[in-house]
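> No letters, just coordinates:
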């Protein structure tokens, strides 16, 4: 069976509308066709300026039903495609995205406010690399080797796709999170309906366009846009889904788990994070300072693995705090296309106000902002900016330490012994990522063993690679993104047991009945 090369709409670009326009060309991609939702209009806002980038008619439950139906119709053919055929389609998708790299960077920056340097150096190339990885991984969906375990049967394992996957992606890395959802699902032979965040749909629609141009069959990838209550709930509640995958806050993840439980839908959840950054007394302090600033400010702190809680040995605590504060004060805030911009705005004014409110509460409870802690004025007053902020003197059980801020805020707390430092690091509901900074191989291995997180970095914080898994412990969810391990979550195992003797009456029949003459 061959996969048709569908290029009939390849010249129609959903991004041809001027960024300053008021209505997009399309707001959904269902069954291989771009369309417009008829529900309430939603605005895409440039958070650096407050200007409306695009307005689109959002989808509703009827669009979700149509998308799920299209994915269901496409599933039999796509699931039976050979690994080589699926791999070829994904390699073509990687080529399409590479050809559109500049356009993807521009749209990603418009809708998120992130500096072009970040989108061009991390978001977009990382997304393309992930597509390339899964194009290869699609060809090695291995099962256990056949063998005779009972003596008179041969057992083998089939690894098969699950069915239709309904996925919801967040707004912090719109393209990258869409890729993390779509690629392992379709590489394994599933079909998918993806809902991006309602305020950042632009690059997801470009991804859909690239899927069409790459010849991925109609209905394999579908995109619907709208709010969580209107569109996300309808998607997760569909009885025709075999699996739901969600990335976002732990609170929303619990709601989604409840909705999915009604139909017994399989779940894949990548939820919140509150990554500890443990600095022992033998660490390279300059490296730790730079790592803490970069790790806490990446994507304006809107990263679930961002360094948020620095636990620093008391003997070097003051020096660490002074170094971080000094480096943070030199960070330049600005708009996307300014090459000197280090830190962009928060994704929305609502998010900025949430961050500001959490810092204000912490200060009111006795903590102190060594630097930052303010909304900048002047030329930045029209955007959703917030100053890089370092907090000290916060209690371990305070909300600024225990709850996800998702902004450019780092809390520093001293410790006296290795036992205390590691215990404080684990004293949090979340467990997505952590790092340890030390010159001792023994401390490094102890930290790697004891830190309760899905990713532990030693003497670094943030880097990810497509070959290795990303996923959490505890309230940070379960299931893996990226790597061949994620394919485990998007496949199901079937045990096939073949009888070898041809005997009419098997030995085990004696436990049920005895043949009488």
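Nice, I can see it. Computed from a prediction, not measured in an experiment: that's the story for all the values here.

> Going by C-alpha atoms from here, please, whenever you check contacts or count neighbours.
Noted.

> OK, contacts around residue 58?
27, 36-42, 225-227 (CA atoms under 8 Å, 6 or more residues apart in numbering).

> Mind checking what secondary structure residue 135 has?
helix (DSSP: H, G, I helix; E, B strand; the rest coil).

> Count the neighbours of residue 62 for me.
13 (other CA atoms under 10 Å).

> alright, now check it against this:
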């Protein structure tokens, strides 16, 4: 199947005439279809379509916008089995993980469908007689959303739904690696009756399509999720026009294991955070920072946990699927070699799986390193694969220092039965998400999400009520009658 762009309500091929195949990472012989290698002219046409639709959608009452979003949610729900299948075969998630992600997209549209009716403002007491004082919330206008391949339906949903609920129009540039699920997602919005031009999708390279969408003067805001390197480029390119920018980038997420922790519980929390979604989550746990008194016990337990995981094609619903591409697999294998050279102890894993059902896919064993020093590259740099670095520390103070001793600050957790440690962790950890006795992954959709330090632009949060703030601007009204 050839997956087309959606521009102004029309499904169209790129002017380039070129396409890119999207393949099954569990079996690279299987091609799902081809996505457009779009040009900057395609991106400009999408912006033009959005601009043309802006005023009518802005003037549409909030409850009416909410009704359209509710229809989107219902279509996503009706098509959940097919969307799940596409996600499994294109991105490599296990069937359970893929179904969970599709459900998150459904829930997000239902959530913001209800929120659309509440976007109005506040009434304040005036200092004058015969006067009213109030605020009025208005949409920004044209929004560019740039999304990654690792959550290719949930992340577009949590950008697009609040943007549309607030009355904005959107041009989405999804990752080409996830072009099939992006197309099916867009088809749901189109079939639900989102007006022509209100929502547009253009696939292609970031350097061509992304750059055109970020630098177009008619674009009012850019919401980006992806790597720190690309995010910084997006920020710089948007700055000359003073566009509103929201960046959510990588993480080097720690879980601190206290000497008071139940080690079996701790290993389960760390293991699900480290190896779920094949470690390909920006919130995945990549560092376990463990008190020296329980270090050996934890290493043995987490090693056993990793060795018992079933790895296989996502369609079989194993514990862990493949990496999403050959490039991602090669990066992970390279970091494993770096860990060995740095002197860390490889406890388990570390090898590509190539026999039998693994022969045509991008599979790697769940990998655990112990005796990792905090300044090693495998303890400092985001790997984005199923690799866990276990770091020993002498006490809780050192654990906090090590946890905070990286450039990123996205998600962090602690496993402890000590209430003082729990409160200190929440107060002192440098991360946008702090969890106690929970894995670093997994987010509630009605509360803010975002990072600190190099993980984020530290401007606006996503999801919940905070997710609407990015897409709106406040006007203050003084009315003397």
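Okay, I see it. What you see is a predicted model, and the numbers here were worked out from it, not measured in a lab.

> TM between them?
Once the chains are laid over each other, their TM-score by TM-score structural alignment, normalised by the length of structure 2 reads 0.96; 475 aligned residues with a CA RMSD of 1.4 Å.

> coming back round to it: mapped onto structure 2, which of the contacts of residue 58 of structure 1 hold?
Contacts conserved in structure 2 for these, using both residues aligned by TM-score structural alignment, their matches' CA atoms under 8 Å: 37, 39-42, 225-227.

> Need the nearest residue in space to residue 120 of structure 1, chain neighbours excluded.
Of all residues not flanking residue 120 of structure 1 in the chain, residue 105 sits nearest, at 5.8 Å (CA to CA, 6 or more residues apart in numbering).

> To clarify, my last question referred to residue 148 of structure 1.
residue 154 (4.5 Å).

> Ok, residue 447 of structure 2 next?
Nearest one to residue 447 of structure 2, counting by CA to CA, 6+ apart, is residue 464 at 4.6 Å.

> The one you found corresponds to which position in structure 1?
Counting by TM-score structural alignment, residue 464 of structure 2 lines up with residue 483 in structure 1.

> My read is that its match contacts residue 471, right?
No. Residue 483 of structure 1 is beyond contact range of residue 471, at 10.8 Å (criterion: CA atoms under 8 Å).

> residues in contact with the most centrally placed residue in structure 1?
Nearest residue to the geometric centre of structure 1 (CA atoms, centre = their mean): residue 177, 4.3 Å. The contact partners of residue 177 of structure 1, by CA under 8 Å, 6+ apart, come to 169-170, 247.

> can you tell me how far the alignment partner in structure 2 of it sits from residue 465 of structure 2?
Superposed on structure 2 with TM-score structural alignment, residue 177 of structure 1 falls opposite residue 155. Residue 155 of structure 2 is 16 Å from residue 465 of structure 2, where distance means CA to CA, to the nearest Å.

> following the helix or strand that contains residue 101 of structure 2, which helix or strand shows up next?
In this assignment (DSSP states H and E), residue 101 of structure 2 forms part of helix 95-115. Following helix 95-115 of structure 2 in sequence order, the next helix or strand is strand 123-124 (DSSP H and E).

> So which other helices or strands are in contact with that following strand?
strand 131-139 (3 or more CA pairs under 8 Å, 6 or more residues apart in numbering; DSSP states H and E).

> Pull up the aligned stretch in structure 1 for the helix or strand just after the strand it packs on.
Scanning forward in sequence from strand 131-139 of structure 2 by DSSP H and E, the next helix or strand is strand 142-146. Strand 142-146 of structure 2 corresponds to residues 164-168 in structure 1, going by TM-score structural alignment.

> Could you do stretch 233-240 of structure 2 as well?
Aligned by TM-score structural alignment, stretch 233-240 of structure 2 falls on residues 255-262 of structure 1.

> got it, and stretch 251-258 of structure 2?
Using TM-score structural alignment, stretch 251-258 of structure 2 pairs with 273-280 in structure 1.

> In structure 1, point me to whatever sits opposite residue 104 of structure 2 in the alignment.
So residue 104 of structure 2 corresponds to residue 126, using TM-score structural alignment.

> Also residue 54 of structure 2?
Residue 54 of structure 2 maps onto residue 75 in structure 1, with residues paired by TM-score structural alignment.

> ok, now which ones touch the residue nearest to that match when sequence neighbours are not counted?
Nearest residue to residue 75 of structure 1, sequence neighbours excluded (CA to CA, 6+ apart): residue 191, at 5.7 Å. Contact analysis of residue 191 of structure 1 by CA under 8 Å, 6+ apart lists 71-72, 74-75, 78, 163-165, 185, 219-221.
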